[in-house]
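[1] Sequence first, then the predicted structure, then my questions.
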Amino acid sequence: MKHNIAEVATLQPDYLGFVFYEKSPRYFDGEIPALPPRIKKVGVFVDEKISKVIDLCKKYALDVIQLHGNETKEYVLDLQGYLTLLYPDVLVWKAFSVDEEFDFSEIKIFENKVDAFLFDTKGKEKGGTGKTFDWEILKKYPSKKPFILSGGIGLEEVDPLRELLKTDLPIHAIDVNSRFETEPGRKDVLALTSFIELLKHD
């Protein structure tokens, strides 16, 4: 796994994510190799105790905490309080599971409490579904807050993704995962390389 992380890092992504949710097949408890400073480490948590989030933030020198559960406004405020004291440069992202019935009013209570949102495809369990949600719903996005687009994005989505990136939506990053795996947690570097090159192609 350490070698695979290092391989992916050679592609110079903006972020690398590490899942600290024990029920996930991508659960990570290994060693992160030295990464170029420009690559930010994202820790993914699901309804985790704040004390453990802080401990892992310290252990792995995380740059971003991604909350992927049912965390409340109060939880985020408590977490931000600890981060302000201990790791003031660490960002917080709040993820939402989206389908065609998603109500964007759900994000309002977090608007001024997190640094970005993440929209993933809604499924029965926490974690990737391998499927995209209907991006048409993003036309209803009511905020200027940056967001990360996630959810089953693969090589087949390059063309519609390029069109989406031409809009004025505040898309901060593209999160790719299961569609670029040879097994849970292990990335296909050649497929990722193709994706990056195709996305850049004008």
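    Structure received. Numbers count the residues shown, from 1 in each chain.

[2] When you work out contacts or count neighbours from here on, use the C-alpha atoms and nothing else.
    Fine.

[3] hey, where'd the helices end up in the protein?
    2-9, 50-60, 73-86, 158-165, 189-200 (DSSP state H).

[4] Please compare the first structure with the one that follows:
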Amino acid sequence: MKIKVCGMKYKDNIAAVAALQPDYMGFIFYDKSPRNFDTEIPSISEDIKKVGVFVDAPINIVLEKIYKFGFKALQLHGQESIEYCEDLKSKLAKLPQPLEIWKVFSIKDTFDFSRLTPYEGIVDCFLFDTKGKEKGGNGYTFDWTALKNYPSKTPFILSGGIGLNEIDNLKAILNTDLPIYAIDVNSKFEIEPGLKNREELEKFKNALLVDC
């Protein structure tokens, strides 16, 4: 099971977390977020895919960040339309390296999965996060039973308030037939916004990978 650590902000902490070899590390470009990234990314393993997280950002800004930071995936966390995603996908196709596009949808108790249909075949993954006050990092999980009727074969990433206390529930949902591609963690492993507790992340990774 792939693991993404999102909301990275500080150079030394980025390096420390990268030593755990998560599959993805996320960097948020949204000035209203306490995890807004505005510095340089230190050298990390090429095996770790860097993810740029954007909220309704102009495509030229997204492309600028790709060139600057070498992102391998883009997480769209706003109200990006299908037309936006199609335009972005066509521009990404001209780049020398392929990039994944993830579209985020927020869930509380229920979800209308027909909202996903226009994005099928355009995005590589959906990401389901907790619907709350903030654009991510709200610190609590949504009702995962809402996913039992997921109708698509497009893989998705499970996010929203996931921490050490969710290990048993995670193992249960990972043993279903749902096409879960990765687990995304953030606020439950923070000392402060953007600063991750490396030791707890290591415990999480080791616990999750047992029997998964």
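    Received the coordinates, thanks. Since we're looking at a predicted model, the values are computed, not measured.

[5] so the longest strand belonging to the second structure corresponds to what in the first structure?
    Using DSSP state E to define each element, the second structure has its longest strand at strand 100-107. Strand 100-107 of the second structure corresponds to residues 91-98 of the first structure when matched by TM-score structural alignment.

[6] how much does the matching stretch stray from the second structure?
    Comparing stretch 91-98 of the first structure with its match in the second structure after superposition yields a mean distance of 0.5 Å (mean Cα distance after the TM-score superposition for the first structure).

[7] quick one: contacts for the most centrally placed residue in the first structure?
    Closest to where the C-alpha atoms of the first structure average out (Cα atoms, centre = their mean) is Asp175, at 5.6 Å. The neighbourhood of Asp175 of the first structure, defined by Cα atoms under 8 Å, 6 or more residues apart in numbering, consists of Ile148, Leu149, Ser150, Gly151, Ile153.

[8] Check the alignment and tell me where it lands in the second structure.
    Under the alignment defined by TM-score structural alignment, Asp175 of the first structure corresponds to Asp184 in the second structure.

[9] And Glu31 of the first structure, by the same measure?
    In the second structure, Glu31 of the first structure lands on Glu40 (TM-score structural alignment).

[10] what number of residues lie near its match?
    11 (other Cα atoms under 10 Å).

[11] And Gly69 of the first structure, how far from Glu156 of the first structure?
    Using Cα to Cα, to the nearest Å, one gets 28 Å for the distance from Gly69 of the first structure to Glu156 of the first structure.

[12] Which one's more surrounded, those two?
    Residue environment comparison for Gly69 of the first structure versus Glu156 gives the larger neighbour count to Gly69, 18 against 10, counting by other Cα under 10 Å.

[13] related to what we said a few turns ago, just give me which of the contacts of Asp175 of the first structure are shared by the second structure.
    For the contacts of Asp175 of the first structure, the contacts that persist in the second structure are Ile148, Leu149, Ser150, Gly151, Ile153, with contact defined as both residues aligned by TM-score structural alignment, their matches' Cα atoms under 8 Å.

[14] if we can go back for a sec, any idea how far the longest strand of the second structure is from the chain center?
    Averaging C-alpha positions (Cα atoms, centre = their mean, to the nearest Å) puts strand 100-107 of the second structure 8 Å from its chain's average.

[15] Which other helices and strands does that strand contact?
    Secondary-structure packing of strand 100-107 of the second structure (3 or more Cα pairs under 8 Å, 6 or more residues apart in numbering; DSSP states H and E): strand 73-76, strand 125-130.

[16] Please work out which residues of the second structure line up with stretch 117-126 of the first structure.
    When the second structure is aligned by TM-score structural alignment, the counterpart of stretch 117-126 of the first structure is residues 126-135.

[17] Identify all contacting residues around that stretch.
    With Cα under 8 Å, 6+ apart as the contact definition, stretch 126-135 of the second structure has outside contacts at 33, 77-78, 102-108, 136, 138, 140-142, 154-161.
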